[in-house]
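S.K.: Sharing a sequence plus its predicted fold:
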Amino acid sequence: MPFPLFIALRYLRTKRKGLFTMITTVIGVTGVSIGVAALLTTLSVMNGFQADIQKKIVGAQAHVTVYAHMNPAREKKLREAIGAEAEIVATSPFALGQAIVTFGERSTGIVLKGMDPRQEFTVNDLSKSLTAGDWAALRPEIPEGGGKPVPGIVLGEELAKNLGAWIGDTVVLISPQSLSTPMGMIPAMKKFRVAGTLHTGYYEYDSAAAYAELEPTAAFLDTPGGLSGLQARLSDLERSDAVAASLQDRLGWDYRVRSFTELNRTLFAALKLEKAVMFIILALIILVASFNIASNLVLMGNEKLRDIGLLKAMGATPGQIRRIFLWVGSLIGGFGVFLGVLLGLVLCWIIERYPIVELPADIYYLSRVPVSIEAHDVFWVVVCGLALAVLATLYPAYKTAKVDPIEAIHYG
């Protein structure tokens, strides 16, 4: 065992003379423990929210989406490129555009997506999101009074509530694409029959998304080639960025290839920034708590002044004296970090298992706080806690090492 570590352990095991010194040690360990526990719990809760948001987004989006103005040659090239990617397990064509939906006196802007339900459900989990109605009802039906077949449309649950529309109601969609008539240019309009409502758990989709069959949607939006692109599902979601980059290289810049993380870059960047800010703020709490360890070392240095003088007189170098007190501070801080990690893991387990904190589901789309403990977060919390504890011990360690041995023995 190294000499500085041996002496440090002896100092920690020795009964302390001053009650105040003992109190500062307890306060230092407790402060570091609480700071580490708060940091670990906060990061785990934020991980849980991010994982929940990602799950909901992936439930409504494909892992990789390719956008292009289609024609037979481009579609052939696209399908060949997708076929060359072994990690792509399913694809689905789509038509996408913006429109205005009106029902009665209410109207709002929407994102209209045309798709083939059988293929669509192989690239996302929309089939599980339907809360009312039937996807089969998207097929055009002739109204009871006769006339042209009216295609079905599935609305996001919040969108349907805002419009006041329900299954069987007829809504009118207005496209930004204009039609040329003898009376001049007029916007394209088409009737759709509400076939169902869906709840993805992600408000941006539930309040502004609508789904219909591919052909009537492409015709209504006047989509070139009848397609806006293709979506793909991968065998490994974590590979979405790499596969998107590979497809972009194969296809060239006539095509826009986006992974689900790129399509939601702003959201994930905001979550990442928020997590970083919380880490810094809570790390400062650990730093403040570490100053109690520093004050404890100053008091210990005064208490052990005679011992330090004797050690120096026996040949101990200033570097060894410094390392003694660095070891003392590190061991105290390390014990606090250990207790903090243990406390944080217990808190995360309690939050996940028991509904201590209940959230209003109509606002957060969650009834309980999600928790996800990541190994790399635990690692960085431990590293941060230990680093701050050691940082706080540097000044008292260097100050103590400068003591003159004769004065220390005489006045200690």
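M.R.: Yep, it's here. Residues are numbered from 1 along each chain as shown.
S.K.: switch to C-alpha atoms for all contacts and neighbour counts from now on
M.R.: Will do.
S.K.: What segments of this structure are strands?
M.R.: Remark: strands assigned in the chain by DSSP state E are 64-67, 88-103, 106-115, 130-133, 152-156, 170-181, 184-198, 209-213, 229-234, 256-259.
S.K.: A further structure is provided below for comparison with the first:
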Amino acid sequence: MNTELFIAKRIYKGDKKNEKRVSSPAIKIAIAGIALGLAVMIVAVCIIIGFKKEIREKVVGFEAHIQITAFDNNVSYEYNPIAFSDTLARKLLSHPEIRHIQGFISKAGIIKTDTDFQGIVLKGIGDDYDWSFFKKNLIEGEVFTANDTSTSNPAIISKTIANKLRLKLGDSFTTFFVQDPVRARRFIITGIYQTNFEDYDKLYVITKKDIPAKLNDWDEDMVSGIEVLVNDFNKLDEVAQDLFFEMSHYKDRLGNALYVRSIKDINPMIFNWLSLLDMNVWVIIILMIVVSGFTMISGLLIIILERTNMIGILKAMGARDFSIRKVFLYLSAFLIGQGMVWGNVIGLLLCFIQKTFHIIKLNPSIYYLSAVPIDMNVLYLILLNLGTLIVSLFMMIGPSYLVAKITPAKSIQFE
């Protein structure tokens, strides 16, 4: 029988009348401190993970995880062509971490209406394109298929471009392409998307790949680049490095050396900014644990003082200091556990309400999102709870040494 655990349970649960022995207001404040601290940490972690996930998905949705282009490209939106052969496709798909590949052709142009104009990047896609991102963010119309002949020049534009140029679903517009000679194409709007990522929304117009290919006088297998999607974003750097060395030895039929870049290399500022958010989470977690820990330390000291008489009796009966300290450490674990239960209930409830009803709104022009995002990752929540429990119990070890300062002769008469 674990005597220390038995005594701790009796102190925590109370007597047969179910009167709580641990009922001091200071103890309740300590439990509330643990609950509030854990709830704040859960909400903070869920928000940061959700924010990083949403922003990352938007960037990847436009430019994929990895891009393969010609090595001698400049920094414009128009790339030198590479040949996308079946041999190259099989070589890429043989990598176990790659789930999808797709060719694209990008071409800069200017949309001109009767009253306005807007510089855009026309992105041509083929039958192999993964529409999941745009289907998620489409607010009007529908996506097209590359072999659909019902609309000769379909285009999916953003709500930002549509509002600026006063266009709506079903309207047509003319785009001019600066080349020798200057060419123009007329497109029909078949869909309107909105991602709230202003840098991309004001730029990209999606259409069939054969339209920019004909403008460039390219062959059927020629593309601006190849977009690669991986299974696990956490392995992106590893996959990009492997492909970089594999493609460095590859030459297409045009004699191009291929250049591999991950989305982190293409948009370093965005991903460096997202990495800085991790520091904010750590600051919040450390502050909350410290505050919760000190409130719990105060509570434990009060419990020890309230139980001075009991400590003296146990010592007089031959109990060692280590054994008595274990009693109060067990009791601390019960109180911390109670606080953590309430913390999880409050934190997860707040996250669920925000995730379901989007109560707290954001300015999309600043945060790229219309509401505070939430992502309740089970693994992170488990680690957060374990970390809180371990650190809190570790902080209880110091105050428990107060037991050694209590002498039986004086403490048995203590009231």
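M.R.: Alright, I've got the coordinates. Keep in mind that what you see is a predicted model, and the values were worked out from it rather than measured.
S.K.: Structural similarity score between the chains, please.
M.R.: Laid over one another, the chains give 0.74 as their TM-score (TM-score structural alignment, normalised by the length of structure 1), with 390 aligned residues with a CA RMSD of 4.4 Å.
S.K.: from the strands of structure 1, which stretch is densest packed?
M.R.: strand 152-156 (a mean of 29; mean count of other CA atoms under 10 Å).
S.K.: so it versus strand 184-198, what angle?
M.R.: 70 degrees (axes from the mean of the first three to the mean of the last three CA atoms, to 10 degrees).
S.K.: Serialize the strands of structure 1 to a markdown table and add fields for distance to Arg306 of structure 1.
M.R.: Formatted as a markdown table, the strands of structure 1 follow (distance: least, CA to CA, whole Å):
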| stretch | distance to Arg306 of structure 1 |
| --- | --- |
| strand 64-67 | 70 |
| strand 88-103 | 73 |
| strand 106-115 | 78 |
| strand 130-133 | 78 |
| strand 152-156 | 77 |
| strand 170-181 | 87 |
| strand 184-198 | 77 |
| strand 209-213 | 77 |
| strand 229-234 | 69 |
| strand 256-259 | 67 |
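S.K.: ok, so what distance separates whatever residue of structure 1 lines up with Leu386 of structure 2 from Gly28 of structure 1?
M.R.: In structure 1, the residue equivalent to Leu386 of structure 2 is Val383, according to TM-score structural alignment. From Val383 of structure 1 over to Gly28 of structure 1 the distance is 17 Å, taken as CA to CA, to the nearest Å.
S.K.: out of the strands of structure 1, which comes closest to Ala283 of structure 1?
M.R.: Smallest distance to Ala283 of structure 1 across the strands of structure 1 (CA to CA): 33.3 Å, for strand 256-259.
S.K.: what comes into contact with that closest one?
M.R.: Contacting residues not belonging to strand 256-259 of structure 1 are listed as His63, Val64, Thr65, Val66, Tyr67, Ala68, Ser240, Asp241, Ala244, Ala245, Leu247, Gln248 [CA atoms under 8 Å, 6 or more residues apart in numbering].
S.K.: The same query, at a cut-off of 10 Å, please.
M.R.: Residues external to strand 256-259 of structure 1 that are found in contact with it (CA atoms under 10 Å, 6 or more residues apart in numbering): 61-69, 229-232, 237, 239-249, 251, 263-265.
S.K.: Check stretch 6-25 of structure 1 too.
M.R.: The contact list for stretch 6-25 of structure 1, computed with CA under 10 Å, 6+ apart, reads 4-5, 26-31, 291-300, 303-304, 320-321, 323-333.
S.K.: Tell me how far Lys9 of structure 2 lies from Ser85 of structure 2.
M.R.: Taken as CA to CA, the span from Lys9 of structure 2 to Ser85 of structure 2 is 72 Å.
S.K.: same check, this time on Gly126 of structure 2
M.R.: Separation of Gly126 of structure 2 from Ser85 of structure 2 (CA to CA): 14 Å.
S.K.: Looking only at neighbour counts, state which of these two leads.
M.R.: Gly126 (17 against 13; other CA atoms under 10 Å).
S.K.: who's in contact with the residue lying closest to Val143 of structure 2 once chain neighbours are set aside?
M.R.: Of all residues not flanking Val143 of structure 2 in the chain, Gly191 sits nearest, at 6.3 Å (CA to CA, 6 or more residues apart in numbering). When the contact criterion is CA under 10 Å, 6+ apart, the partners of Gly191 of structure 2 are 134-135, 138-144, 154-159, 168-170, 206.
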